[in-house]
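structure of the sequence below:
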Amino acid sequence: MTYIEESLSSGEKIEALFPLHWFARVPMYLWLVLAIPTLGLTLILALYEYLKLKHLEQGVTNKRVILKRGIISRNTEEMKLQSIETVEIEQGIGGRMFGYGTVKITGRGISDVTFKGIDDPMQVKRDIESVSNPLG
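Sure thing, here's the model as predicted:
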């Protein structure tokens, strides 16, 4: 069971989970390729990258936006949907060409949740906005 599933409150349901783009796995593959000339020394780094990606959860429920990171420890960033002020997309040239980017959700005060390396950031923005503003 994932953290997002475990943390659901009464009446809360998952609306969307946001996968990483395949570009997010490139560092892991580079460390694997470098394992050949380094006689396997970089395999530990490849394993770390794999575990880091495996234990990353990003999603939206009908009550909040959730970002969870951590292999052994757990670091979460959560924001209630009522607190959301803006949902912004950051995409460079490569992101526009290959369909990945960063989605930054800004809330009241100084809080924000940032999904980096997300696949199809425009769809993520639409998913979050459709849940946080069901009438608009």
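
going forward, measure contacts and count neighbours with C-alpha atoms only.
OK.

is there a neighbour count for residue 120? I'd like the number.
Close neighbours of residue 120, defined as other C-alpha atoms under 10 Å, add up to 20.

which ones are touching it?
Each residue near residue 120 by C-alpha atoms under 8 Å, 6 or more residues apart in numbering is listed here: 21, 99, 100, 101.

I'd say the third one and residue 118 touch.
Yes - counting by C-alpha atoms under 8 Å, a contact exists between residue 100 and residue 118, whose distance comes to 5.5 Å.

apart from its chain neighbours, what residue comes closest to residue 23?
residue 117 (7.3 Å; C-alpha to C-alpha, 6 or more residues apart in numbering).

thought that neighbour was touching residue 99?
No - between residue 117 and residue 99 there is no contact under C-alpha under 8 Å: 9.6 Å.

hey, what's in contact with both of those two?
residue 21.

just the helices in this protein please.
3-6, 26-34, 43-54, 93-98, 121-132 (DSSP state H).

just those: most buried one?
Mean neighbours per residue, mean count of other C-alpha atoms under 10 Å, is largest over the helices of the chain for helix 121-132, with a mean of 18.

for it, what is the distance to the chain centroid?
13 Å (C-alpha atoms, centre = their mean, to the nearest Å).

what about residue 9, neighbour count?
9.

likewise for the one 5 residues further on?
The criterion is other C-alpha under 10 Å. On that basis, residue 14 has 15 neighbouring residues.

for the one 5 residues further on, same thing?
Applying other C-alpha under 10 Å, we find 16 other residues in the vicinity of residue 19.

the structure of the following sequence is requested for comparison with the preceding one:
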Amino acid sequence: MAYIDDKLGRGEKIVHQGHQHIIVVAVKSIKWVGLFVVAFIAALWILTTNPTEEWQKTAKTVVELALALTCLIAFVKLFIDYLVWQAEEYLVTNERVIKIWGIINKNLSDSSLDKVNDVEMYQSMFGRLWGYGTIKILTGNETGANEYDYISKPNDFKKAMLDAKNGFFGDASDVALQERTMRTQPQPMPIPPQPRFYEERGAAVPRQQAQPPNYGYQNQPQPKAAPANPSQADIPTLITQLAILRDQGVLSEAEFQEKKNDLLRRM
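The predicted structure follows:
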């Protein structure tokens, strides 16, 4: 896991990662490179000599050890400068600008994008040729400005900052709002189980019988059974009750017409 992974907030993501230009290593290590070259050439020259006296041989050995130690120190210093350059990172997230430096003792400084007032970029002639420049971030903090020198591809770094500040990559509040909405959103009602059939005396019978549609007759009294020999005064009432049963789906249209004609013949 990278050092920055557990330093990011909820919903925060890295949108650009930059370093200082490799020329920084060359500038810082040029003296050590020169010392390494001089010591190496001097060691080769001494190795070609052939001293005759005993003290000359001893002096030659001491000089050779000193030159070898000088070459080793120069090489180690050059390697350390490279590690320092590699460990120094400039990150742009959708919330802030972060600078990380240090090999063993890690250091971190950041500037919130909300407090960034302006971003300035400066490139010298050699900076334009080699692709490096200086980024100056003007903030509302007490320090006033953060200046990053020798940034590789400074134009891409500045564009990433401006896009992040303008909300092009979103922000952490979007994630928080989404999680809060998911917690407060009502959960869907569970679907009731469908009636299952079970075997009863060899026949499939549903557990719950479906009720016939009412069609607006909820408040009307249910029709009573028709008497065996209705009087002429009861026949209109019976026909009305038959119509209700037809509308409720109890009687078909043919059954309704048959019973209706039967009652009319009795009038």
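
hang on, the earlier thing: for residue 68 of structure 1, find the nearest of the helices of structure 1.
helix 3-6 (7.5 Å; C-alpha to C-alpha).

so stretch 177-194 of structure 2 aligns onto which residues of structure 1?
Using TM-score structural alignment, none of the residues of structure 1 align to stretch 177-194 of structure 2.

picking up where we left off before, can I get the contacts of residue 120 of structure 1 in CSV with neighbour count?
Formatted as CSV, the contacts of residue 120 of structure 1 follow (neighbours: other C-alpha atoms under 10 Å):
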residue, neighbour count
21, 19
99, 19
100, 26
101, 24
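
compare the residues you listed with structure 2 and list the ones that remain.
For the contacts of residue 120 of structure 1, the aligned pairs still in contact in structure 2 (both residues aligned by TM-score structural alignment, their matches' C-alpha atoms under 8 Å) are 99, 100, 101.

out of those, which is nearest to residue 38 of structure 1?
Once C-alpha to C-alpha is applied, the member of those that ends up nearest residue 38 of structure 1 is residue 100, at 31.0 Å.

aligned partner of that closest one in structure 2?
So, by TM-score structural alignment, residue 100 of structure 1 is matched to residue 132.

show me what contacts that match?
20, 21, 123, 150, 151, 152, 153, 154.

follow-up on the earlier one: nearest to residue 40 of structure 1 among the kept ones among the contacts of residue 120 of structure 1?
For those, the nearest to residue 40 of structure 1 is residue 100 (30.6 Å; C-alpha to C-alpha).

hang on, isn't residue 145 of structure 2 packed against residue 138?
Yes - Residue 145 of structure 2 lies in contact with residue 138 (C-alpha under 8 Å); the separation is 4.4 Å.

relative to the whole chain's centre, how far out is the host helix or strand of residue 176 of structure 2?
For residue 176 of structure 2, the host element (DSSP states H and E) is helix 172-184. Relative to the chain's own centre, helix 172-184 of structure 2 is displaced by 13 Å; criterion: C-alpha atoms, centre = their mean.

what does stretch 28-38 of structure 1 give?
The chain centroid and the centroid of stretch 28-38 of structure 1 are separated by 25 Å under C-alpha atoms, centre = their mean.

try stretch 20-30 of structure 1
That offset, for stretch 20-30 of structure 1, works out to 14 Å (C-alpha atoms, centre = their mean).

and for stretch 4-15 of structure 1?
Worked out by C-alpha atoms, centre = their mean, stretch 4-15 of structure 1 lies 17 Å from the chain centre.

rewinding a little: now for residue 100 and residue 118 of structure 1: what residues contact both?
Both residue 100 of structure 1 and residue 118 are in contact with residue 21, where contact means C-alpha under 8 Å, 6+ apart.

may I see the buried residues of the strand or helix carrying residue 257 of structure 2?
Assigned by DSSP H and E, residue 257 of structure 2 falls within helix 253-265. Residues of helix 253-265 of structure 2 classed as buried by neighbour count (16 or more other C-alpha atoms under 10 Å): 256, 257, 260, 263.

residue 167 of structure 2 -> structure 1?
Under TM-score structural alignment, residue 167 of structure 2 pairs with residue 134 in structure 1.

next, the distance between the ends of stretch 84-102 of structure 2.
For stretch 84-102 of structure 2, the separation between the terminal residues is 6 Å (C-alpha to C-alpha, to the nearest Å).

residue range for that stretch in structure 1?
Going by TM-score structural alignment: stretch 84-102 of structure 2 matches residues 52-70.

buried stuff in the matching stretch?
53, 56-69.

check stretch 114-124 of structure 2 too.
116, 119, 121, 123.

ok, the residues you listed vs residue 199 of structure 2, which is closest?
residue 116 (75.9 Å).

what's the residue nearest to residue 23 of structure 1 aligned with over in structure 2?
Match for residue 117 of structure 1 (TM-score structural alignment): residue 150.

leaving out sequence neighbours, find the closest residue to residue 160 of structure 2.
residue 16 (6.3 Å).

neighbours of residue 42 of structure 2, how many?
15.
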